[in-house]
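> Let's see this in three dimensions:
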Amino acid sequence: MIDFVLQKRLYGGGLNFLGKRPDLIICDDVENGQRIQSKKYREDIYKQFESAVLKLPARKGDYSVLVVGTTLHEECLLLRLENRYNAKSYNFPLVLDFGPKIDGLSPANIDGYDLDSVLLDDSSLDKKEVLMEFLQNKSAFFAEFQNTPTHSKDAILGDFATYENLPEKIDAVFMGIDPALGKDKGDFFAIACVFFCKAQMRYFASVRAYKEKPDKMIGIVLETYSHAHKICPFIKVGIEVVAFQAFFKDQLKKRALELGLSFFRPIELKNTAHKEMRIDSLAPLLADRSLVIEQFSHELVSELETYPKGAHDDCLDALEFAMRLARTRQMVDYRQIKARVKTRFGKPKKGFRL
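The predicted structure follows:
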């Protein structure tokens, strides 16, 4: 590792050493992992790098400064150097592809996961062991092995809690759908299910992200709806309708009717406010724990921890759609209906159900 103090002594802050200046400088793990959380420390490191290291090489000939290390923070030296006009950046993540169905993966179902869909930089490693490390501590995994640090405390939506299992009694389900064009595009097709528990006055969000063609996503959406219907009979569905998405909604509704899902009637959601304002509105609900996140909604958790600097926000969009429906909910109290039926018609006959 380059010692900045030693460099200053050897080169006198830029003077030559034995009549020569270096044409190759290699810096390895410059930053301290324990101190990287300090903004002053990060600024000091960058200033020292500019003043002590970048002033060392000869300017008349070719020279190279190679900086190697782990990206420990979003404002670490390596990521700041990416933006320099004369720098080239190379990233070597351990996991090149987690597979198309990483959302929902947990230690309980990992044995059934398609490990062949996982692509590692080093094929000799045990894929299951790597995925278990990912599930154990995702923030550390992304920082150490993927070179994509996440610091949720610094993120707008980073203050959130997670859950593993839903409460026994769910009183309503709100589905938000954010369609995308499919594999060839960069966006995810996201489906958010928000489960409302009246006893706890809390929302439990589970979000899945896909990169599939719209025609295949129709089946996935309806399967998600059917699964949610088994948990609670009251389901409200909202879908964004912009450009092709309106056509997708019509095809989705048509397919639902063909399958006998006559109560599947998605509500068109048109966005009048800026996306940032809509997504930012989730922050108070997350902070006061009115809204909690399923711990195995991996893409959503990643977006929460990196927003607004993350590469994607599709899961956040779908979650905001679902919560928009929840805020304007009209729920059916099935117990109250049953009580009224008894009062009006007497005790229900055998075989009568509500």
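
> Please count neighbours and contacts with C-alpha atoms only from this point.
Noted.

> what about the closest residue in space to L77 that isn't next to it in sequence, is that helix, strand or coil?
Excluding its sequence neighbours, the residue lying closest to L77 (C-alpha to C-alpha, 6 or more residues apart in numbering) is Y46, at 6.1 Å. Under DSSP: H, G, I helix; E, B strand; the rest coil, Y46 falls in the helix class.

> and for comparison, fold this next one:
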Amino acid sequence: MMKLRCETDPELFCRVFFPRHCRYPFSPLHRHLFRQYCRQQHQPLHEREGRNYAVAAPRGYAKSTIATLLLPIHDVVYRGEGYIVIVSATLPQSVGKLKNIRAELAENRMLRECFEPQISRITSRQIVVNDIAIEAFSVGTELRGITYRHWRPTKIVIDDGEDSDAVESPEQREKLTMWFNEVLENIGNGYTNVIVVGTVLHSDSLLANILKRPDFQSRTFRAVETFAENTTLWEQWRARFNDLSDPCRAETARSFFELNRDTMLKGARVLWPEKEDYYDLMCQLTTRGRKAFFKEKQNDPRHHEAQLFDPETFRYFTLEQSSEQIAGEQIVQPGSSRQVSLDRLVRFGFLDSALGGAGSDFAAVATVGRDEHGYLYVLDVWMERASPTRQIEKIFDLHALWNYRLFGFEANCFQSLLAQPIEQERQRRRKAGRPWDLPIEQVSHRENKLRRIASLETLIANGWLLFSPTLGEEFFQQCEQFPRAAHDDGLDALEAAVSLARTGAIGRPLPASTRRSSRHLTSY
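Reported below is the predicted structural model:
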């Protein structure tokens, strides 16, 4: 009886046979997938009229578990399909999904006892169960003419078919769209169901455009369906949550929330409260940044595509001369009487080098200080279309001013050629009795530059990265126009300097002998 009921009730099938995958109650997203699935049943396969549907889901909400694991297993044990094709951005992704299906069919004791699935073929990219083939492919693959026995693909599932880096390239987006339109949509037949599930990574991504197509039945789900009404209390909570001077800030913020829970949750509604409640999601919004949150959890990458950084919202500090200040330069945090001596900041620098010459990129050196709590201060950003020789001279001049704990430069391509000239300049200055002991580290960037720079947004939004207003119009213009600015050299250098400051050696405060002035820094 249970076996018969599960044939027409995929939700019950998942609960009965896969309890370890279904620990939480199903969300509206999952029930939507079940309803769409049921609409394709009740017809002989060769008489079926194929359907297209697309679902945009938040990251981490079990869309793949339902769409490319549990429902394909339902297909094979009840013999509802002839040839299933699973497509992901990379072959390892789709092969991994196939392995999960194979593992359940081989190891799920209850499933095997009830259905006795007959596995007749296993390869790294294909399994055949009950004379139904399931095969894994990556996007961009040549799929023309693929068949299993007399079937062309009867069900095609594209699950997370877009690469996070490639989707940022207009050329790669166009290439993927052409492949989908010209290749994938033509490999099926009149009975073929095409299901596209994923997260919208760009406003012009393949999934974003499929969601608009009239021949696809589409729906978009968001982790936060409506935000809480009382923004004032949430801003006060965020200030406590982001206070790096409080070692128990997470507990402090939670206590504030519990004290004001009813008011702070008024109007809030989330998609899957059993998995992630509103408080969990607000913590993610704060720690991961608005850009990542709205893209990965809200399927809204447009939220920051036009402008990621707004200098008007930055937190700033100013340098004030004080003849009475003998303890060194000070930084005063806004809204706080706590003062931090500039001499107690550990300073880091980074050179984003360039070839020099009119019309070329700027060479840029960013200087960042870190206090004992982890707040970061952008002390200086030097940018100039300078020759490599001038760049090397400048970094030693800046070291004489700031006394860097660690200084980095990019080891990729041409920049690696600077290592020897830097060492020569170090020896020349040592002989001349000038500051020479610049601690150098070559850095090899492995992540996409735009993504690295975008990671600063979280630090800025949380008030953990403060700026001097004297950094220059060119730098702030690059901030304002990113990611569409003609140049982003200052931001590139800043991100690298920030990375050094967050991961580099943090030793003792600088000795008093290195202090050069009695100035006062006030932030606002």
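
> Once they're superposed, tell me the TM-score.
Their TM-score after superposition, calculated using TM-score structural alignment, normalised by the length of the first structure, is reported as 0.47; 180 aligned residues with a C-alpha RMSD of 2.4 Å.

> Counting neighbours, what do you get for L465 of the second structure?
23 (other C-alpha atoms under 10 Å).

> Please apply the same query to K40 of the first structure.
11.

> Show me which positions of the helix or strand containing it end up buried.
Take DSSP states H and E as the rule and K40 of the first structure turns out to sit in helix 39-48. Within helix 39-48 of the first structure, the residues that qualify as buried are R42, I45, Y46, counting by 16 or more other C-alpha atoms under 10 Å.

> Correct me if wrong: the first one contacts L79.
No. Counting by C-alpha atoms under 8 Å, L79 is not a contact partner of R42 of the first structure; they are 11.4 Å apart.

> Now do the SS call for I156 of the second structure.
Criterion first, three-state DSSP; result for I156 of the second structure: strand.

> distance of it from Y83 of the second structure?
I156 of the second structure sits 9 Å away from Y83 of the second structure, going by C-alpha to C-alpha, to the nearest Å.

> Between the two, tell me which one has more neighbours.
Y83 (26 against 23).

> Looks like the more buried one contacts I134 (just checking).
Yes. With contact defined as C-alpha under 8 Å, Y83 of the second structure reaches I134; the gap is 6.0 Å.

> just to revisit the earlier point, distance of the residue nearest to L77 of the first structure relative to F4 of the first structure?
11 Å.

> Distance of R390 of the second structure relative to F475 of the second structure?
Taken as C-alpha to C-alpha, the span from R390 of the second structure to F475 of the second structure is 20 Å.

> higher neighbour count, these two?
Taking neighbours as other C-alpha under 10 Å, R390 of the second structure and F475 compare with F475 leading, 19 against 13.

> Settle this for me: the more buried one is touching G490, isn't it.
Yes. Contact criterion C-alpha under 8 Å: F475 of the second structure and G490 qualify, at 5.9 Å.

> Show me the helices in the stretch 251-354 of the first structure, by range?
275-280, 282-287, 298-306, 314-327, 334-345 (DSSP state H, counting those that start in this stretch).

> In TSV, list the ones you listed along with mean neighbour count and distance to C197 of the first structure.
Converted to TSV, the helices of the stretch 251-354 of the first structure look like this (neighbours: other C-alpha atoms under 10 Å; distance: least, C-alpha to C-alpha, whole Å):
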stretch	mean neighbour count	distance to C197 of the first structure
helix 275-280	14	22
helix 282-287	17	15
helix 298-306	24	21
helix 314-327	24	12
helix 334-345	11	14
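
> Show me the one of those that comes nearest F247 of the first structure.
Closest approach to F247 of the first structure among those (C-alpha to C-alpha): helix 314-327, 18.0 Å.

> just checking, what packs against the closest one?
Here helix 314-327 of the first structure touches strand 172-178, strand 189-197, strand 202-210, strand 235-240, helix 275-280, helix 298-306, going by 3 or more C-alpha pairs under 8 Å, 6 or more residues apart in numbering; DSSP states H and E.

> Mind putting these into CSV with distance to I337 of the first structure?
Output for these, formatted as CSV (distance: least, C-alpha to C-alpha, whole Å):
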stretch, distance to I337 of the first structure
strand 172-178, 16
strand 189-197, 19
strand 202-210, 24
strand 235-240, 17
helix 275-280, 35
helix 298-306, 37
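
> These: which one's closest to R340 of the first structure?
Using C-alpha to C-alpha, the nearest of these to R340 of the first structure is strand 172-178, at 20.6 Å.

> ok and that closest one relative to strand 235-240, angle-wise?
Between strand 172-178 of the first structure and strand 235-240, the angle comes out at 20 degrees (axes from the mean of the first three to the mean of the last three C-alpha atoms, to 10 degrees).

> who touches strand 172-178 of the first structure?
The contact list for strand 172-178 of the first structure (C-alpha atoms under 8 Å, 6 or more residues apart in numbering) reads 189-197, 225, 228, 232-240, 314-315, 317-323, 325-326, 331.
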